[in-house]
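Participant: can't give you the sequence, but here's the structure:
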């Protein structure tokens, strides 16, 4: 039998960063490595594949998976693209400068996964009395797609864990609330005509602009409502228009226009209000005016991604445990979205706590500070002591 593979935190970070797992690519090379690494320590893994079997979630348990009250350590293996970004070094090779490690995924969020994996020998050493479940997903960056079937598998096959720790970058602070995200593609189809005959054509761009104006009016309304909890920044449900495309030439009334948009509702807000009001405005006001000129005009809105927010469960024992491990006196709220809301939707207490700063995510020259790595190492040491039955 081959000797167990051993990696320092730094070595494991370097290894995981070396895999280009941009969301449009496969993550199987990384999964193969992690599966082999865990197997060298006698830990069995199981994969939850996507439909075309080009990507996989990986789930493994350190200890007795049939025991209730386990701790789930969750992270996504995919990263955002580097194309078009001005990197000063190879994004898939870790470079250290001024107390920071640079590379795509160092902050979001391969360092967390690396720190978990490098501590596997420590978790196993004393024989964990409380199981530690490792849950590594694909396609978080494109709508939290991969984790969903893995969560289904967890709730179907395992006793209920006491808490899920999603290791998104939170500067090792405990986050117990975040906003949801709902994103859409709206395509407006009008009627082409010579630009001098505006009364005969139906301008897709003009009506798309009306729809965007309506969304911005809703955004103003959301801003006025504010955030009753007083915890979020910005303190409201937000709406953003991401891209817009349309038209052929200046002297042609445009036939088509499409735009991508999203809203991020507060966790206690009605997640369907904005899309419901948008669709009603389309059907009751905009489409009738378009079809009065051209009966074939249309407005189609399709869902790109939806992921729920995370609602605070103050006083939950799992949250209290993570705060003790992180030595935090209070939990925080953030505006970015994670897989945590999906775990909570499955009735598993969940918090976010991981190394790195979300401000570095998705940027060129993404980095994580070495001090954050050290802080997470201490967190994992305390967790290893807790699951082995020691007091913390």
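Facilitator: Great, that's in hand. Here the structure is a predicted model, which is why all the values come from computation and not from measurement.

Participant: only C-alpha atoms from now on, for both contacts and neighbour counts.
Facilitator: Fine.

Participant: quick check, residue 184 in a strand?
Facilitator: Yes. Counting by DSSP: H, G, I helix; E, B strand; the rest coil, residue 184 falls inside a strand.

Participant: isn't it up against residue 279?
Facilitator: No. Judged on C-alpha atoms under 8 Å, residue 184 makes no contact with residue 279 at a distance of 11.8 Å.

Participant: those two: who's more crowded?
Facilitator: When residue 184 and residue 279 are compared for neighbours, residue 184 comes out ahead with 18 against 15, by other C-alpha atoms under 10 Å.

Participant: this is the other structure I want to compare:
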């Protein structure tokens, strides 16, 4: 426990907010692994100011287990923290600091296991995978997975250590984030009918999105394993207009779809595009042939739906000590690992109820429980 706690203290002290570099943390982990003669591979972004890390302990010629976590955290800007966010504070059995739950607590436990992994007679390899920019669209892990595709042997299981209170999770929704840009024609507001009000037409499209979302709530669309049990659509950002006495020529809004694993989020976008092209754009172009509506993708990741009867599920049941498989509302990198042919589950210390909030924390009990889960994994794969 002391090793995990000390490592978490070090990890929290690195400000790895997604807008910042994560290299100080990655280089710390690289040097830490080197102390145990564990080599690692760094996969950099184009600017070389961020990197993924991948390391293998044990026999690399057979399928093994990936322990995966993201190194970036969400901003603390504007949040009323009681504690210093980038300094670990222990109080009443809780460890406060940005990233303690999401998800440096898990990474600390994984790193604390390294000395035991190195000494153990492993039948299967254990891989450590750390990624960047998960919080802004699961960006970094894609290049890491691309590098892993070149390897002759794929892992048999990936454990994403997002906070689930150490409950085994086999499913989450996909996410597709989109931007819609509406271009009309400006004029003096006294002659409003002569212009093409981009905000009003954007509002019509947003209203249609709401109708699509309502149809997705129909009982026949439900999957009771999820909360909420249906795919959701929401508009989160909108901007447009210059002044109240000018009919706005431009408006843009960003929206997202979080879809059940059985549903395709792009179907929502396609439905909105058809509505825009057939119902909205003709009226806009009747007033100005320069009118336009453009859609562009901001980010996306697939959902996760691991079979409860699969080997991956069986293994996480052994490691976690529970067969009460669940789902989570938030997304993870698990869908990308799974799409790359690596069966994936989600199980880590802490709760997302504390993630992304001021005074984020993970309990000492949860950190100890994660150490114990990883010890059970070690015992099960040792000769």
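Facilitator: Cool, got the structure. Worth saying up front: this structure is predicted, and the values here are computed from it rather than measured.

Participant: report the TM-score for the pair.
Facilitator: Remark: TM-score between the superposed chains equals 0.97 [TM-score structural alignment, normalised by the length of the second structure]; 383 aligned residues with a C-alpha RMSD of 1.3 Å.

Participant: let me see the ranges of the helices in the first structure.
Facilitator: Under the criterion DSSP state H, helices of the first structure are mapped to 9-17, 28-40, 110-118, 120-125, 147-157, 204-225, 273-281, 287-293, 317-326, 340-345, 370-387.

Participant: which strands and helices sit next to the second one?
Facilitator: Spelled out, that is helix 28-40 of the first structure. strand 45-49, strand 56-62 (3 or more C-alpha pairs under 8 Å, 6 or more residues apart in numbering; DSSP states H and E).

Participant: next up, the contacts around residue 114 of the second structure.
Facilitator: Neighbouring residues of residue 114 of the second structure by C-alpha atoms under 8 Å, 6 or more residues apart in numbering: 33, 36.

Participant: distance of the counterpart of it in the first structure from residue 373 of the first structure?
Facilitator: Residue pairing (TM-score structural alignment): residue 114 of the second structure is matched to residue 120 of the first structure. Per C-alpha to C-alpha, to the nearest Å, residue 120 of the first structure is found 16 Å from residue 373 of the first structure.

Participant: swap in residue 341 of the first structure?
Facilitator: Distance, residue 341 of the first structure to residue 373 of the first structure, using C-alpha to C-alpha: 25 Å.

Participant: translate residue 131 of the first structure into the numbering of the second structure.
Facilitator: Match for residue 131 of the first structure (TM-score structural alignment): residue 125.

Participant: next, count neighbours for that match.
Facilitator: 21.

Participant: that one contacts residue 55, correct?
Facilitator: No. The criterion here is C-alpha under 8 Å, and residue 125 of the second structure misses it with residue 55 at 10.1 Å.

Participant: the spatially most central residue of the second structure: what's it in contact with?
Facilitator: For the second structure, the residue nearest the mean C-alpha position is residue 332 (3.8 Å; C-alpha atoms, centre = their mean). By C-alpha under 8 Å, 6+ apart, the residues touching residue 332 of the second structure are 134, 138, 160, 162, 172.

Participant: specify which member of these is nearest to residue 350 of the second structure.
Facilitator: Proximity of those to residue 350 of the second structure, judged by C-alpha to C-alpha, is greatest for residue 162, which lies at 8.2 Å.

Participant: leaving out chain neighbours, which residue sits closest to the alignment partner in the first structure of the closest one?
Facilitator: Matched by TM-score structural alignment, residue 162 of the second structure corresponds to residue 168 in the first structure. Spatial nearest neighbour of residue 168 of the first structure, excluding adjacent residues (C-alpha to C-alpha, 6 or more residues apart in numbering): residue 354 at 5.1 Å.

Participant: what does the one you found correspond to in the second structure?
Facilitator: The pairwise alignment with the second structure assigns residue 354 of the first structure to residue 348, based on TM-score structural alignment.

Participant: quick one, what contacts its match?
Facilitator: The contact partners of residue 348 of the second structure, by C-alpha under 8 Å, 6+ apart, come to 106, 160-167, 370.

Participant: dump those to a markdown table, plus neighbour count.
Facilitator: Formatted as a markdown table, the contacts of residue 348 of the second structure follow (neighbours: other C-alpha atoms under 10 Å):
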| residue | neighbour count |
| --- | --- |
| 106 | 33 |
| 160 | 24 |
| 161 | 29 |
| 162 | 32 |
| 163 | 27 |
| 164 | 22 |
| 165 | 19 |
| 166 | 23 |
| 167 | 22 |
| 370 | 28 |
